[in-house]
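Chemist: with the sequence up front, the predicted model follows.
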Amino acid sequence: MNEQPKQTALLTGAAISLFGAVIHWISPLLGPDWYAWLRAPKFVVESARAGTWLAPTCAALIGGLMFICALYAWSGMGRMARLPLPRTALVVIAAVGLLRGLALLPYAWNVPQLLDTFDVVGSLVWFVAGLGFAVGARQNWAGPARPARQAT
C-alpha cells in the first residue's frame, strides 16, 4: 500500500492542529482582544480583561487537546512511538474536525448575515484537518495495527 497519501493527509492534520495549539497557547500573552478575535466565549474574554485564571486555563487546555491531535497524527505516520488506541483516536479526531467544518452550514443557512471571513476560513481549515485525519485513520485501519510477532 502506498504510504504517501496517509503521510500527506496526517501531516496536514498535524500542522493544522499544531498551529491551533500555538495560537491558543499564545493567547494569554496577546491579551483580551486576541481572545475576542479567536471567538472565545464572552466570559472567557471578560476573564482575560479581569486578569483571572479562567482565560489562560481554557486556552492552555484547548491548546493541549490540539497538541494531542498533532501527536496522534505523528504517531499514525510512524514518526514517533505508537500512542494508545491510535485507530480510535484518529477516527474521533477526524469526526470532530469534520463536524467543526460542517457546523458552518446550518449557521450559514440560519444566520448568514452573522458570517464573516474568520468563520468561513476556520470551518474550511478544520474540515481539511478532519479530512486529513480521516484519510490517515482509513489507511491505518487498512494496515496492520501492530507489527507481527516473531515466532519463537
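Modeler: Thanks, I have it.
Chemist: going forward, measure contacts between C-alpha atoms and count neighbours the same way
Modeler: Noted.
Chemist: mind listing the helices for the protein?
Modeler: According to DSSP state H, the chain carries its helices in the segments 4-25, 27-30, 32-37, 42-50, 54-76, 86-102, 104-110, 117-142.
Chemist: so how far is the fifth one from its chain's centroid?
Modeler: Its chain's average C-alpha position is 8 Å from that of helix 54-76, according to CA atoms, centre = their mean, to the nearest Å.
Chemist: quick one, that helix and helix 86-102 angle?
Modeler: Using axes from the mean of the first three to the mean of the last three CA atoms, to 10 degrees, the inter-axis angle of helix 54-76 relative to helix 86-102 is 130 degrees.
Chemist: got another one to weigh against that:
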Amino acid sequence: MLLNIKAKSLLSAGVIASAAAVWHLLCIWGGTRWFIFARAPIQIIESSQQGTFLAPLGSIAIAGLMFACTVFALSAIGLVRNIVLTRTALIAIATLCIIRSLIIIPALIRGIL
C-alpha cells in the first residue's frame, strides 16, 4: 500500500494517540510516581495517593478519548471501516490539539513549566 503525505500524517497521529492512550493506562499500574512523572493535575495525584477512583477513571476516560482519535485517524485513511463524521471529528481534534499546544507559550513565559 502506497501512502501519500496526508495518509502518513494521519497514520503517525494514530500511532502517537495510541501510545499516549497506553501511557495513560500504564499510569494506573505504575501508581502515584507515574502520575507525578506524567505531570498529572494535583487532584489526580492526590487521588492516586489516597486510592480513590478519580485517578484510574480519569486515566481510562482520557485513554478512551485518545483511542477514539486513533480510530478516526485510521478511518480517514481507510485502515478501519468508515466512521460517520470522520472529517468533522478530525477537524475538532486538530483544533483542540492546536489550542492546547498554544497554552505552552504563556506557561513558558510565566515560568510555570
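Modeler: Arrived safely. Model, not experiment: these values are computed from the prediction.
Chemist: redo the helices of structure 1 as JSON lines? Include mean neighbour count.
Modeler: Listed next are the helices of structure 1 as JSON lines, based on neighbours: other CA atoms under 10 Å:
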{"stretch": "helix 4-25", "mean neighbour count": "20"}
{"stretch": "helix 27-30", "mean neighbour count": "16"}
{"stretch": "helix 32-37", "mean neighbour count": "18"}
{"stretch": "helix 42-50", "mean neighbour count": "16"}
{"stretch": "helix 54-76", "mean neighbour count": "21"}
{"stretch": "helix 86-102", "mean neighbour count": "20"}
{"stretch": "helix 104-110", "mean neighbour count": "12"}
{"stretch": "helix 117-142", "mean neighbour count": "20"}
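Chemist: contact partners of stretch 42-51 of structure 1?
Modeler: By CA atoms under 8 Å, 6 or more residues apart in numbering, the residues outside stretch 42-51 of structure 1 that reach it are 28, 31, 32, 33, 35, 36, 53, 54, 55, 56, 58.
Chemist: and if we set it to 7 Å?
Modeler: For stretch 42-51 of structure 1, the surrounding residues in contact (CA atoms under 7 Å, 6 or more residues apart in numbering) are 31, 32, 35, 36, 54, 55.
Chemist: would you turn the residues you listed into a markdown table with distance to residue 70 of structure 1?
Modeler: Output for these, formatted as a markdown table (distance: CA to CA, whole Å):
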| residue | distance to residue 70 of structure 1 |
| --- | --- |
| 31 | 25 |
| 32 | 26 |
| 35 | 22 |
| 36 | 25 |
| 54 | 24 |
| 55 | 23 |
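Chemist: got a list of what the most centrally placed residue in structure 2 touches?
Modeler: In structure 2, the centroid-proximal residue (CA atoms, centre = their mean) is residue 66; its distance is 4.2 Å. Applying CA under 7 Å, 6+ apart, one finds that residue 66 of structure 2 lies in contact with 17, 18, 21.
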